[in-house]
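Visitor: Sharing a model that was predicted from the sequence below.
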Amino acid sequence: MKLLYFLLSIFLCSCATVKHSGFKNQVRTSNCNQGNTYRYSKDEIPVPIYELTIDSILTSKLKISDINIANAIGILDLLPRYIYKLNEVKENNSLQNQIDLITIRQEIYNKIDLASLEISSVSAELDCEEERTSQIASYLKEKEKKTVTRLTVGSIILGSVSAITTGVLLSEKDESEASNIIGVGVGIADAFLGVMMLTHKRKIEFHHTRNVLGEIWRATETSTVYPASIWYYLNYRNPQNKNEKSLREQLIENWKNFEQVSSSNGKSKEESIDIYFGDGGEYTADQLENRANMYDQIESAIKLMKQDLRSVTLSMEYLK
């Protein structure tokens, strides 16, 4: 009877959700966002460059990617002024022309620096959430390992008790069906423990009212998580190029192709979407690890802006 109670306790522990109050309080609270909530209208997002008339002096001296990032961070109107003023300085190196050139140049670099800070800020939040989610997943994984260990010990004890009992009965030449009954019972119990080792999954309530994945998935017009420059950059694509996809669309396509958003752990695809891109719910360790990977993938896409910022900065230097 005691052995039965032992097995039942293992079963209940393996199926339980995490209920440690202190741990759950830490899960509920995130310090990854330091109050960076953005409020802007659709009109405040830069107009795509394919809808604009671009000064020919830019198209002759800069790459399309340079022009696009310049549009994203709000220096598209400053660059022609800078180039024209640079040409004026070459013809007339007066003090006023030099001051005007330095003023325009400083304004451009101020906006580049601001864009770089915004990228770093959003990347820091994504990285923080990734680490936090991974830490919780690791905690659950460790709990699952301990449960597997208990189940394994239970299986060993069960087998040992069965062998000893059967041996005693045989040594006493017991002609009853007791040994057979014990053998069948132990076999069933052992199979039960084996199934538990394969199927047990701990879960935890993990909610995220500020969901940095949700707006990516839903393709909202504006974002409260990403500043206008980054939101423009993630959503930009030229409709004239039918094969071109925005970074946001590429992220979603990858999530689907690699089955990061699919039916799993007994949940339908719709339920998985609600968990990942809604306010949250009960997560397994595998789902938390998957969410952490999504954070990392968005962060990588956003950091591509740094390459374009570097490119447009170098292009300005080559204009001298």
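Guide: In hand now; what should we look at? Numbers count the residues shown, from 1 in each chain.
Visitor: can we go C-alpha only for contacts and neighbour counts from here?
Guide: Noted.
Visitor: Which other helices and strands does the longest helix belonging to the chain contact?
Guide: Under DSSP state H, the helix in the chain containing the largest number of residues is helix 95-171. Helices and strands touching helix 95-171, by 3 or more Cα pairs under 8 Å, 6 or more residues apart in numbering; DSSP states H and E, are helix 2-15, helix 64-73, helix 78-91, helix 178-199, helix 285-318.
Visitor: quick one, which of those is packed in tightest?
Guide: Most buried of the helices and strands packed on helix 95-171, by mean neighbour count (mean count of other Cα atoms under 10 Å): helix 64-73, with a mean of 21.
Visitor: For it, give me every contacting residue.
Guide: Here helix 64-73 makes contact (Cα atoms under 8 Å, 6 or more residues apart in numbering) with 46-49, 58-59, 76, 111-112, 115, 228-230, 232-233, 305, 308-309, 311-312.
Visitor: at 7 Å instead, please
Guide: Contact with helix 64-73 is made by 46, 49, 76, 111, 115, 229, 232-233, 308-309, 311-312, as judged by Cα atoms under 7 Å, 6 or more residues apart in numbering.
Visitor: let's bring in a second one:
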Amino acid sequence: MKQLKSFILPMIISVLVSSCSTVLNSTKIDYLTSNYCQPTIDYDYSKLEMPNNKIQKQDSILSANLSKHDILISNAIGIETYLAEYLQIKNDTLKKLVLKQKITDRLMLTSIEINALASELDCNGERINKLADFVNAANNKKNKNLTVASVTIGALTTVATVLIKNNNSSNAVGVSGGLLSAGLGALTISPKGKKINLKLQRNLLKNIWYNDNSNMTYPNSIWTIINEKQFSNSGKNDLQESIKNRWLQYNFDGKIDSKTEKLFFDDGGIYTADDLYSRANMLNELQATIRSLEQDLKSLSLRLNVF
């Protein structure tokens, strides 16, 4: 009986100690919680050259040659004045070439901005998903250990009740072993499990959720496009509103409390594996929306090729 106790107690203590350690800490966690996807430099969008004044008859010239959609894109990326001037020139070939180059440069820059932002979102989506997999694997390992311990204790309890001849002692061992086994089994269905502490210095979801780009995380051109209703399929909500509404409905079941809002859209905090998977999905969804803006540039580019 003493030998049985000396085997069971250390095992129970070991399993319970490992199960009670909630927030994971390791070099792997440290590596993945540091935002290696963040740009190494700050971009100063204020230095971009923008045409200062409208030329005469600009609006009517653009309306006669471009769709409303393409005019809005031209406005968002800052080429509407160049375009109107280009369309008015008849004989000055050199000036037309200079203007065409400015238009092409701005289209190329906007495409680079779209791809750069989408790449950062993609990198973060992969990073957070890898964190979620790590936490999930830790939870699975914990549950496996608890299950093994529960089965072992159940088997040892059965043996002990058979070997002990004293009925009172046998009953006590049976009840205690059963309770321990049931307790360990209950720990395997914990809805939360292991967690990690993730602090967010650059939160790309925040600007979308609060509709605020005062920190200039998003380039002006991209921010203008995603806040224009004409660039959404429905035309009722702009892309920023549509993304936020989908997050609210599909990730938070239509409502969100202040604690969860801070966790996802402010400075971060303690995340479960499910929270991390949700965050990764939101980053990937936003990435897809940003990449889709290339379709709007394509529309304008195709139109410009016929001039």
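Guide: Ah, there it is. The structure presented is a predicted model; accordingly, all values stated were derived computationally and were not measured.
Visitor: In TSV: the contacts of helix 64-73 of structure 1, plus distance to A137 of structure 1.
Guide: What follows is those, written out as TSV (distance: Cα to Cα, whole Å):
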residue	distance to A137 of structure 1
P46	39
I49	42
L76	44
K111	39
A115	33
S229	33
Y232	33
Y233	31
D308	34
L309	35
S311	38
V312	40
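Visitor: Return the closest of these with respect to F192 of structure 1.
Guide: Minimum distance to F192 of structure 1 across the contacts of helix 64-73 of structure 1 is 53.3 Å, recorded for Y233 (Cα to Cα).
Visitor: ok, that closest one - contacts?
Guide: By Cα under 7 Å, 6+ apart, Y233 of structure 1 lies in contact with A72.
Visitor: that's a helix at it, yeah?
Guide: Yes - counting by DSSP: H, G, I helix; E, B strand; the rest coil, Y233 of structure 1 is located in a helix.
Visitor: which residue packs closest to G154 of structure 1, ignoring adjacent ones?
Guide: Distances taken as Cα to Cα, 6 or more residues apart in numbering place L7 nearest to G154 of structure 1, at 6.8 Å, with adjacent residues excluded.
Visitor: Now distance to S223 of structure 1 too, for the helices and strands packed on helix 95-171 of structure 1, in TSV please.
Guide: As requested, these are exported to TSV (distance: least, Cα to Cα, whole Å):
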stretch	distance to S223 of structure 1
helix 2-15	39
helix 64-73	15
helix 78-91	26
helix 178-199	39
helix 285-318	14
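Visitor: now the residue mapped onto R202 of structure 2 from structure 1, what's its secondary structure?
Guide: In structure 1, the residue matched to R202 of structure 2 (TM-score structural alignment) is R210. Three-state call for R210 of structure 1 (three-state DSSP): coil.
Visitor: What distance do you get for the residue nearest to G154 of structure 1 to S162 of structure 1?
Guide: From L7 of structure 1 over to S162 of structure 1 the distance is 15 Å, taken as Cα to Cα, to the nearest Å.
Visitor: and if you look at S65 of structure 1?
Guide: Noted for S65 of structure 1: a distance of 73 Å to S162 of structure 1, by Cα to Cα.
Visitor: List the buried residues of stretch 233-243 of structure 1.
Guide: Across stretch 233-243 of structure 1, burial judged by 16 or more other Cα atoms under 10 Å covers 233-237.
Visitor: brain fart, stretch 108-128 of structure 2
Guide: For stretch 108-128 of structure 2, by 16+ other Cα under 10 Å, it's 110-111, 113-115, 117-128.
Visitor: Wait, a strand at T37 of structure 1?
Guide: No - assigned with three-state DSSP, T37 of structure 1 falls outside any strand and is coil.
Visitor: wait, what's in contact with it?
Guide: Taking Cα under 7 Å, 6+ apart as the contact definition, T37 of structure 1 lies against 224-225.
Visitor: Now check it against structure 2: what is it aligned to?
Guide: T37 of structure 1 maps onto D42 in structure 2, by TM-score structural alignment.
Visitor: Please apply the same query to V225 of structure 1.
Guide: So V225 of structure 1 corresponds to T217, using TM-score structural alignment.
Visitor: Surely that match is in a helix?
Guide: No - counting by three-state DSSP, T217 of structure 2 is not part of a helix but coil.
Visitor: any idea how far it lies from W223 of structure 2?
Guide: T217 of structure 2 is 9 Å from W223 of structure 2, by Cα to Cα.
Visitor: Check L83 of structure 2 too.
Guide: Distance, L83 of structure 2 to W223 of structure 2, by Cα to Cα: 21 Å.
Visitor: same check, this time on H69 of structure 2
Guide: Per Cα to Cα, H69 of structure 2 is found 16 Å from W223 of structure 2.
Visitor: Was I right to think G174 of structure 2 contacts V162?
Guide: No - at 9.6 Å, G174 of structure 2 and V162 do not qualify as touching, with contact defined as Cα atoms under 7 Å.
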